[in-house]
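Trainee: Have a look; sequence and predicted model below, questions after that.
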Amino acid sequence: MRKRILALVMSGLIATGTVVSCADQEPTTGGTATAEASASPSVETSIPADRLDKVAPADARAITNPADPKATLVLFTDYQCPYCAQMDTVIQQAKKDYGDDVRILVRNYPLPKHQNAAPAARAVEAAAEQGALEQMAASVFEHQQDWKAANTEDLEDVFVSYAEDLGLDIEKFRADYASDAVRDRVARDLEDSQDLQLPGTPSLILDNQVLELDSVDYGALQEQLDAALNK
């Protein structure tokens, strides 16, 4: 019965043109929230040209970085958001299919309501300093249930264990994880996400267009990418 109710809810969301994601803010009215998901209306939003530096700054982390990209896709992600874990698989498929044509960047959007999202972002950023951004992101998402409710002071050792599994230089990883440079990068990404008024995570921006896509619907992203490449 529970699965049937969930299926009906999801079909209703699709029928009314809404996207389920981790919302930027907790609901402020009407009872107690039973989940962190929010159904927001699907709306197309264009980012003005003078604000594109907040979408894709020159030093943004790249998943793919072809020499002559035909389009740029930017993912704003929260490592504590379950829908971002799903979207990671979609992005990896896009990397495989469009690697020579589409530049794919990833920005941090650690929602303030997720107490461990910012430390997780710092762990991924610290790994990125050793060229292991995607590998650490995959580990963090895979073990999301293990660390998301952990005490914040215990997180460094948790993430260090993932770094050890990846064969990273642990002394450098610890130094980068605690560094002002990494903290500032995560903070800047969050500030840019909020300045752009992105509704939640995951958020995708293709060139200057904010996309409202389901986190497991690769076909919908593929359609948008194909259209961008053929324009």
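Mentor: Here it is on my side, so go on.
Trainee: Only C-alpha atoms from now on, for both contacts and neighbour counts.
Mentor: Will do.
Trainee: give the contact list for the residue nearest in space to the middle of the chain.
Mentor: Nearest to the geometric centre of the chain sits T77, at 1.5 Å (Cα atoms, centre = their mean). Neighbour list for T77: 84, 106-110, 201-203 [criterion: Cα atoms under 8 Å, 6 or more residues apart in numbering].
Trainee: change it to 6 Å
Mentor: By Cα atoms under 6 Å, 6 or more residues apart in numbering, the contact set of T77 is 84, 108-109, 201-202.
Trainee: Now, those that are in helices?
Mentor: Among those, DSSP state H puts C84 in helices.
Trainee: between the contacts of T77, which is nearest S40?
Mentor: Proximity of the contacts of T77 to S40 (Cα to Cα) peaks at T201, which lies at 11.2 Å.
Trainee: Same list (the contacts of T77) but as JSON lines, adding neighbour count and distance to L52.
Mentor: Shown next, in JSON lines, are the contacts of T77 (neighbours: other Cα atoms under 10 Å; distance: Cα to Cα, whole Å):
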{"residue": "C84", "neighbour count": "23", "distance to L52": "22"}
{"residue": "N108", "neighbour count": "30", "distance to L52": "16"}
{"residue": "Y109", "neighbour count": "29", "distance to L52": "16"}
{"residue": "T201", "neighbour count": "30", "distance to L52": "19"}
{"residue": "P202", "neighbour count": "29", "distance to L52": "18"}
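Trainee: Check it against this one:
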Amino acid sequence: MSDLHPAVSSRDHISGDTNAPIVLVEYGDYQCPYCGAAYSIVKNIQKRFGKEVCFVFRNFPLSMHPQAQNAAVVAEFAAKHGKFWEAHDALYEKQRELGGPMYSELVKSLGLSEKDLQSALQNDEFEDHIRADIESGNRSGVNGTPAFYINGEKFDSPGGFQDLEPVIEELLRPTR
């Protein structure tokens, strides 16, 4: 792993086994249209490669997106109740509806308290966690979203995140 990229830890949102041959880390912003497009690619990668890929998501809300920070809080609020991935997926699938009404509907659908969510939003309950993700991204060279790392190395491709799947396929070829 790169010295700059922090290792995956229990504070991360992890889908899969961290000992998988491929560990894909995304720094994402729930309101970023490019992250929205990358979401379906990551889902395809997870479906296609299964246990060979571990996916890790870290928050990187950009200030130019007015709902990005609150959406990250909603995801962290859901995570506190063991429902991060459900919230993560819903936030991307309903990206054009981000805002108070959508957040209320989402937490209700997850069986969580709207009142507790409002308290979390007002009290910056998850600010430290989100800030730690942003600082981790900054140290790792993230300068926009989505930013991907494969096995600790920054993923840079002229084709952008659309090249993730073929690159992962190529990396897995020797192990198959």
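Mentor: The structure has been received and is ready for your questions. Remember, it's a predicted structure, so these values are computed and weren't measured experimentally.
Trainee: Can you give me the TM-score here?
Mentor: For these two chains in superposition, a TM-score of 0.82 is obtained (TM-score structural alignment, normalised by the length of the second structure); 172 aligned residues with a Cα RMSD of 2.5 Å.
Trainee: quick one on the thing from earlier: check the alignment and tell me where the residue nearest to the centre of the first structure lands in the second structure.
Mentor: Matched to the second structure by TM-score structural alignment, T77 of the first structure sits across from G28.
Trainee: And the helices in the second structure?
Mentor: Counting by DSSP H, the helices of the second structure are 33-49, 68-80, 84-93, 100-109, 114-122, 127-140, 164-172.
Trainee: what's the most buried one of the ones you listed?
Mentor: helix 68-80 (a mean of 22; mean count of other Cα atoms under 10 Å).
Trainee: What span of the first structure is that one aligned with?
Mentor: Alignment note (TM-score structural alignment): helix 68-80 of the second structure is matched to residues 117-129 of the first structure.
Trainee: contact partners of the matching stretch?
Mentor: Contacts of stretch 117-129 of the first structure (Cα under 6 Å, 6+ apart): 79-80, 110, 133, 136-137, 173, 176-177.
Trainee: Leaving out sequence neighbours, find the closest residue to G36 of the second structure.
Mentor: Leaving aside its sequence neighbours, G36 of the second structure sits nearest to Y92 (Cα to Cα, 6 or more residues apart in numbering; 5.7 Å).
Trainee: quick one: that neighbour from D156 of the second structure, how far?
Mentor: According to Cα to Cα, to the nearest Å, Y92 of the second structure stands 23 Å off from D156 of the second structure.
Trainee: next one: V56 of the second structure
Mentor: Separation of V56 of the second structure from D156 of the second structure (Cα to Cα) stands at 18 Å.
Trainee: what does R96 of the second structure give?
Mentor: Using Cα to Cα, we find R96 of the second structure at a distance of 27 Å from D156 of the second structure.
Trainee: Among the helices of the second structure, which comes closest to G16 of the second structure?
Mentor: That would be helix 33-49 among the helices of the second structure, by Cα to Cα, at 9.0 Å.
Trainee: how close does the closest one sit to the first structure?
Mentor: Comparison of helix 33-49 of the second structure with the first structure after fitting gives an average deviation of 1.3 Å (mean Cα distance after the TM-score superposition for the first structure).
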